[in-house]
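Visitor: Structure for this input, please:
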Amino acid sequence: MSSMVPPCQKAIEICNSDNNFIAKAACVTARVLCNPIIGVYSATGLNNYDIRKPCIGTLCYNFDALNAFMNREDVQSSLGAKRQVWQSCNMEVNLMFLMDWFKNFNYTVPTLLEDGVSVMIYAGEMDFICNWIGNKQWTTALNWPGKALFNAALDEPFRAPDGTVAGLFRTAAAASTSNLTFVQVYNAGHMVPMDQPASAFVMISNFLQGRPFN
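Guide: Next comes the predicted model:
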C-alpha cells in the first residue's frame, strides 16, 4: 500500500501544476494510480466512512429515511427546489467532477477568511475516506494571516447537550480575517449528523451563530 503512494503523489502534483493538456491528463492518471490505495482498505469489507463498521450496500450507509424525507413534496417546496427525484449520490453529477477530484482547492479558503467569512472544517474521528488527521494537516499547513495563531492554538473539548465531551476544536483569527475552526468529532464517521446528531447540532449551531465552542 505504501509503495502506491509516491506515484499517486507525483500525479497529483502534475495535475495541480497547470491547466494544460499534460496537467489534465495527470488528473486522470491520478485517479488510476490513487484509487487502488483506497481499494486496499475497501477489500477488507470495512466501511470507508466508518472504520468501526462493515460496508453494507452500495454506499455503506442506509439512506432510506433521508431519501424518503428529501423526496417529499413539502420538503422540496420549503427548500425552493424544483419538484424532482432526489438522490443521496447521483453518479451522473459525480462524474462531471471527474477532472476536479485531485485538484487542490485549499487556496479558496484564505480568500474567504480575508473577506470576513468564517470557515469550519470538521471530521468524524472514525472516518477513513476523509479522516481527521489529513484534514487537520491541511488546515495547519494553510497559508493565511492567522496561520501562526491557528497552529499555536490548543485543541479544546466541546460538549454535547448532556455534558459529555463530544470532540475537540481549535479556532483562531487574525486581525484582518474571520475565524478558521477545525473540529474533530468523537464516536462519529463520515456522516457526523447521522452518528452524533446532538453533537452535530451543537457544533453547527455554535458555528452559524458565532458562539464559542467551549
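Visitor: From now on I want contacts and neighbour counts done on CA atoms only, so please keep to that.
Guide: Fine.
Visitor: Can you name the element that comes right after the longest strand along the chain?
Guide: In the chain, taking DSSP state E as the definition, the longest strand is strand 165-172. Once the chain leaves strand 165-172, the next helix or strand it forms, by DSSP states H and E, is strand 180-185.
Visitor: Report the distance from the next helix-or-strand element following that next one to the chain centre.
Guide: Note on strand 180-185: by DSSP H and E, the next helix or strand toward the C-terminus is helix 192-195. Distance of helix 192-195 from the chain centroid (Cα atoms, centre = their mean, to the nearest Å) equals 13 Å.
Visitor: So which other helices or strands are in contact with helix 192-195?
Guide: helix 197-209 (3 or more Cα pairs under 8 Å, 6 or more residues apart in numbering; DSSP states H and E).
Visitor: this one next, for a side-by-side:
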Amino acid sequence: MQMDWMRHLEVGIPALLEDGIRVLIYAGGAIEWFGRKDVVAAPTVLFKVDGEEAWQMKSHGPLTFFKEQLHDACHMVPVDQPKASLQMLQSWM
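Guide: Next up, the predicted model:
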C-alpha cells in the first residue's frame, strides 16, 4: 500500500457505489453520491477495542463509513492502531 500514499481517490467512489460495489471509508468525510442522505441519517453504531471507544460506524447500501475516535492514530491507522483497524476490517467483511 505504500504506492497509494496520499492519492485522492474520492472522484471514482460514487461510480463504484452506483454499481453496487461495497466500499469502506474510514476517517474521511462524507462523499457526494445518491445515497449520501441515507448514510447521514443511518443510526450510529459504536465499536470498542479493549473497552475504549474506537470507531463510530454508519452504513447504507454498499457504503460503510467508519469515523475514528482513536488516540495516537494518524493517516496510517493500520500501523498506528493495528488491533483496532483489524477489528474494523473484520466487522466490515
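Visitor: Just give the TM-score of the two.
Guide: Once superposed, chain against chain, the TM-score is 0.74 (TM-score structural alignment, normalised by the length of structure 2); 88 aligned residues with a Cα RMSD of 2.4 Å.
Visitor: buried set for the longest helix seen in structure 1?
Guide: The helix spanning the most residues in structure 1, taking DSSP state H as the definition, is helix 21-42. Neighbour counts over helix 21-42 of structure 1 (16 or more other Cα atoms under 10 Å) mark 23-24, 26-31, 33-34, 36-37, 41 as buried.
Visitor: now the residues you listed as CSV including distance to M91 of structure 1?
Guide: Below are the buried residues of helix 21-42 of structure 1 laid out as CSV (distance: Cα to Cα, whole Å):
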residue, distance to M91 of structure 1
A23, 24
K24, 21
A26, 22
C27, 19
V28, 17
T29, 20
A30, 19
R31, 16
L33, 21
C34, 19
P36, 19
I37, 21
Y41, 22
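Visitor: what residue of structure 2 matches up with A153 of structure 1?
Guide: Alignment note (TM-score structural alignment): A153 of structure 1 maps to A42 of structure 2.
Visitor: scratch that, E114 of structure 1 is what I was asking about
Guide: By TM-score structural alignment, E114 of structure 1 lines up with E18.
Visitor: before we move on, what about D195 of structure 1?
Guide: Looks like D195 of structure 1 aligns to D80 there (TM-score structural alignment).
Visitor: roughly how far apart are its match and P43 of structure 2?
Guide: Plainly put, D80 of structure 2 is 28 Å away from P43 of structure 2 if you go by Cα to Cα, to the nearest Å.
Visitor: list the contacts for the match of E114 of structure 1?
Guide: F34 (Cα atoms under 8 Å, 6 or more residues apart in numbering).
Visitor: swap the cut-off to 7 Å and go again
Guide: For E18 of structure 2, the contact set (Cα atoms under 7 Å, 6 or more residues apart in numbering) is empty.
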